[in-house]
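1. Next comes the sequence, and after it the predicted model I'd like to discuss.
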Amino acid sequence: MSSTFRSKTKEQFRQRHYIHHISTTIILTIFASILFIITLFMYLFLSGKSRSSITNDTVHADDEIILRNRNEYSIHHIYIDIGCFNGETIEHFLHFIPDSIFYDIITFEPDPDNYQLCKQRLREKKYMNINIIILQKVVWIRDEKIYFQTKQGRQSRINMNANVLNRNSKELDAIDFSSWLARLVKPYNTKVHIKISMPGAEVLLLEKMINDDTLRLADRYEIEWTDRENPRTRPTRLYTQLMLDTAGFDCLYYIRLDDIRKVFQLNETFKNVPIYNDWRLVSEYEVHAYYAQRPDVHRVPNLIN
């Protein structure tokens, strides 16, 4: 009887010990799994923050422009969007251009309202691994303070007549884009694609770049020509377009931004976007002219420090 009791007691002890061992193992496994998940989440969160680069710039702080994709052994690609409004043109670029995720993307949007819209869109999770730098500066022909007409959406612009100001005219920081570009671009191993949407001021900017010989620092341009029939600006605009050709750039075609939007929303490729070879067939509003540098054009390394 006593022997049987002791045997049962030992068996019960072994069972309790076994159950305790299993329970401890399960608890430790669950704890380790939770700790691993927390660690992994923190790693992804912090690494995502380190890869994302949405920042402000100051006029003379060029070292704030962190070009993460630059190296000495391959072609470095940069996309510069002047006047990005709400960031949609960046979305279009990333969608339509092959390997665009490997570009360093720099965008200028001085209008405070548009700047916030741009930041909000480009901070979405799908862009976290792309180096996108947003600069709240006015692209201009000099480093100075300049009046800017805000709260006009895509039509926000430099106030070209300082004598006609209103409550939406804000004095903002402007940069000499030619000088800035010459400091940014390194010779020979850099390809630069520039989109220009700055209503009423694109001719002055391009004229300055032609005179400074910085136009050829970029290989491709998308230019939104505005006020095409304005008799005061038309002669200068025609001269600038001729000088683009003289500088070695061919106008390939014209594209309506509305067509780009439609194809983007359908998740289709660039080949589905209608192109026009005669801009008289399209309205002036939201039309981009696409220019590419001819292969025989030499770069201008003497401008680059």
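-> Arrived safely, thanks for sending.
2. from here on, contacts and neighbour counts on C-alpha atoms
-> Noted.
3. What about Thr240, how many residues nearby?
-> For Thr240, the neighbour count with other CA atoms under 10 Å is 19.
4. Look up the closest residue to it, ignoring the ones flanking it.
-> Glu207 (6.2 Å; CA to CA, 6 or more residues apart in numbering).
5. quick one: that neighbour and Ile105, what's the gap?
-> 24 Å (CA to CA, to the nearest Å).
6. Same drill for the two, tell me which one is more crowded.
-> For Glu207 versus Ile105, neighbours defined as other CA under 10 Å are more numerous around Ile105 (24 against 20).
7. The structure to be compared is supplied as follows:
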Amino acid sequence: MTGAALTTGHLTAALDLPPDLDTGPAAAAADRLPGGWQHHATAERGDGPAVTVENAVTPAVTVRGQHIRLRLPPAVAGSVTLAYATYTVLERARQEQRMLTLHANAVITPDGRGVLLLGNKGAGKTSVTLALGALGWTHAGDDLTVLAELGDELMVLPGRPTAAVRPSDPTLWQAPKPVVALTPFARVPVPLARVFRLTVHPGVPHAQTTAATPFSANEQLRLHEALARYVSGLPTPLTGPNGTPYGPVWPLDTPALARWRSHLITRLEQHPYTYLYAPDPRTAADLITQETHA
């Protein structure tokens, strides 16, 4: 095994890899993950999280305290899967440091305040984010964002710096969505100012908002699922991009982290948190701008 370190998701961990493993394919996925994916040599091991990657016929993950053992077939370890798998196994360590990966978009107002955009798949998060960028906002993550608790503040950390954008030509609805770099993109954390849960659909008669606080039981459940998605219940495939997907729900969660996430929901309820409905992305972006500056 070769000793090194890995930085991804705003966390650095010790990393042991099989000799001669090519990490180039994993490094190429850096623009698809919050905080990138950087493998670098180090002489210090420390007491923090550690990941050991081993060659194995049958993929598996085991966790003992701060040490995660990741068993992967050699062809898989040498593929882009290594980046996604190591990012995911470090989610527990991330949450132990009061950070978590959130399925959301994030943007920063022109005066430097963070805004989260939540919503189901297809709710319009990416298109509204791009519309806000056109109005002078700074991107801070598409689909994957890192939310952190730092003392008395919730902070938005830079998330995924690229977005898959659906072609505007309706005849290309089956074509793969091209991936674009989000610019300008955040480089430092910013305080969270407010949250919008989006529904963008042409059937909405006109743009409107309604307060989401105090949270309903349904909103609390949605947030529980969203905040826990990367530490429990997200089966990252361990068989590589060309194999039949195999990805167990990994044993990463703990009761203490579940209690912290419940506390985080309480903290989110103390921020302006709004349901927003709009017929198109630009109308939604205009209303978000208006509400944020009100």
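-> Arrived safely, thanks for sending. What you see is a predicted model; the values in this text were computed from it and never measured.
8. what's the TM between chain one and chain two?
-> The TM-score (TM-score structural alignment, normalised by the length of structure 2) is 0.27; 133 aligned residues with a CA RMSD of 6.4 Å.
9. so the residue nearest to Thr240 of structure 1 sits in a helix?
-> Yes. Under DSSP: H, G, I helix; E, B strand; the rest coil, Glu207 of structure 1 falls within a helix.
10. I'd assumed Gln241 was in contact with it.
-> No. Contact between Glu207 of structure 1 and Gln241 fails when scored by CA atoms under 8 Å: they sit 9.6 Å apart.
11. could you pull out the helices for the stretch 151-300 of structure 1?
-> 177-184, 202-212, 234-246, 257-265 (DSSP state H, counting those that start in this stretch).
12. moving C-terminal of the strand or helix carrying Thr25 of structure 1, what's the next helix or strand?
-> Element membership for Thr25 of structure 1 (DSSP states H and E) is helix 2-51. Downstream of helix 2-51 of structure 1, the first helix or strand assigned by DSSP H and E is strand 76-82.
13. one step back: return the distance of the residue nearest to Thr240 of structure 1 relative to Ile223 of structure 1.
-> If you go by CA to CA, the gap between Glu207 of structure 1 and Ile223 of structure 1 works out to 13 Å.
14. for Ala32 of structure 1, same thing?
-> 56 Å.
15. More neighbours: which of these two?
-> Remark: of Ala32 of structure 1 and Ile223, Ile223 carries more neighbours, 21 against 12, as counted by other CA under 10 Å.
16. So the more buried one is in contact with Leu205, correct?
-> No. Between Ile223 of structure 1 and Leu205 there is no contact under CA under 8 Å: 11.2 Å.
17. which residues do these two both contact?
-> Common neighbours of Ile223 of structure 1 and Leu205, using CA atoms under 8 Å, 6 or more residues apart in numbering, do not exist here.
18. now the helices for structure 2?
-> In structure 2, helices defined by DSSP state H lie at 24-27, 74-77, 81-89, 91-96, 125-134, 217-228, 255-269, 281-293, listed in chain order.
19. can I get these in a markdown table with distance to Ala211 of structure 2 and mean neighbour count?
-> Compiled in a markdown table, the helices of structure 2 are given as follows (distance: least, CA to CA, whole Å; neighbours: other CA atoms under 10 Å):
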| stretch | distance to Ala211 of structure 2 | mean neighbour count |
| --- | --- | --- |
| helix 24-27 | 42 | 17 |
| helix 74-77 | 46 | 19 |
| helix 81-89 | 33 | 23 |
| helix 91-96 | 28 | 22 |
| helix 125-134 | 19 | 22 |
| helix 217-228 | 12 | 15 |
| helix 255-269 | 11 | 15 |
| helix 281-293 | 12 | 17 |
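20. Compare those helices and give me the one nearest His40 of structure 2.
-> helix 24-27 (10.8 Å; CA to CA).
21. other SSEs contacting that closest one?
-> Helix 24-27 of structure 2 is packed against strand 37-40, helix 81-89, with contacts defined by 3 or more CA pairs under 8 Å, 6 or more residues apart in numbering; DSSP states H and E.
22. For Gln241 of structure 1, see how far away Tyr79 of structure 1 is.
-> Tyr79 of structure 1 is 22 Å from Gln241 of structure 1, by CA to CA.
23. swap in Val287 of structure 1?
-> 15 Å.
24. Over to Lys191 of structure 1?
-> 22 Å.
25. Neighbour count for Tyr79 and Gln241 of structure 1, which is higher?
-> Tyr79 (22 against 19).
26. what residues are up against that one?
-> Taking CA under 8 Å, 6+ apart, one finds Tyr103, Asp104, Ile105, Ile106, Val192, His193, Ile194, Lys195 in contact with Tyr79 of structure 1.
27. Would you mind putting the helices of structure 2 into CSV with distance to Gly3 of structure 2 alongside?
-> Below are the helices of structure 2 laid out as CSV (distance: least, CA to CA, whole Å):
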stretch, distance to Gly3 of structure 2
helix 24-27, 17
helix 74-77, 16
helix 81-89, 15
helix 91-96, 19
helix 125-134, 38
helix 217-228, 30
helix 255-269, 29
helix 281-293, 47
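28. Identify whichever of the ones you listed lies nearest to Leu11 of structure 2.
-> So among the helices of structure 2, helix 91-96 is nearest, using CA to CA, at 6.6 Å.
29. other SSEs contacting the closest one?
-> Using 3+ CA pairs under 8 Å, 6+ apart, helix 91-96 of structure 2 is in contact with strand 99-103.
30. quick one, the strand it packs on and helix 255-269 angle?
-> 60 degrees (axes from the mean of the first three to the mean of the last three CA atoms, to 10 degrees).
31. Helix 81-89 and strand 99-103 of structure 2, what's the angle between them?
-> Using the same axes, to 10 degrees: strand 99-103 of structure 2 against helix 81-89 is 120 degrees.
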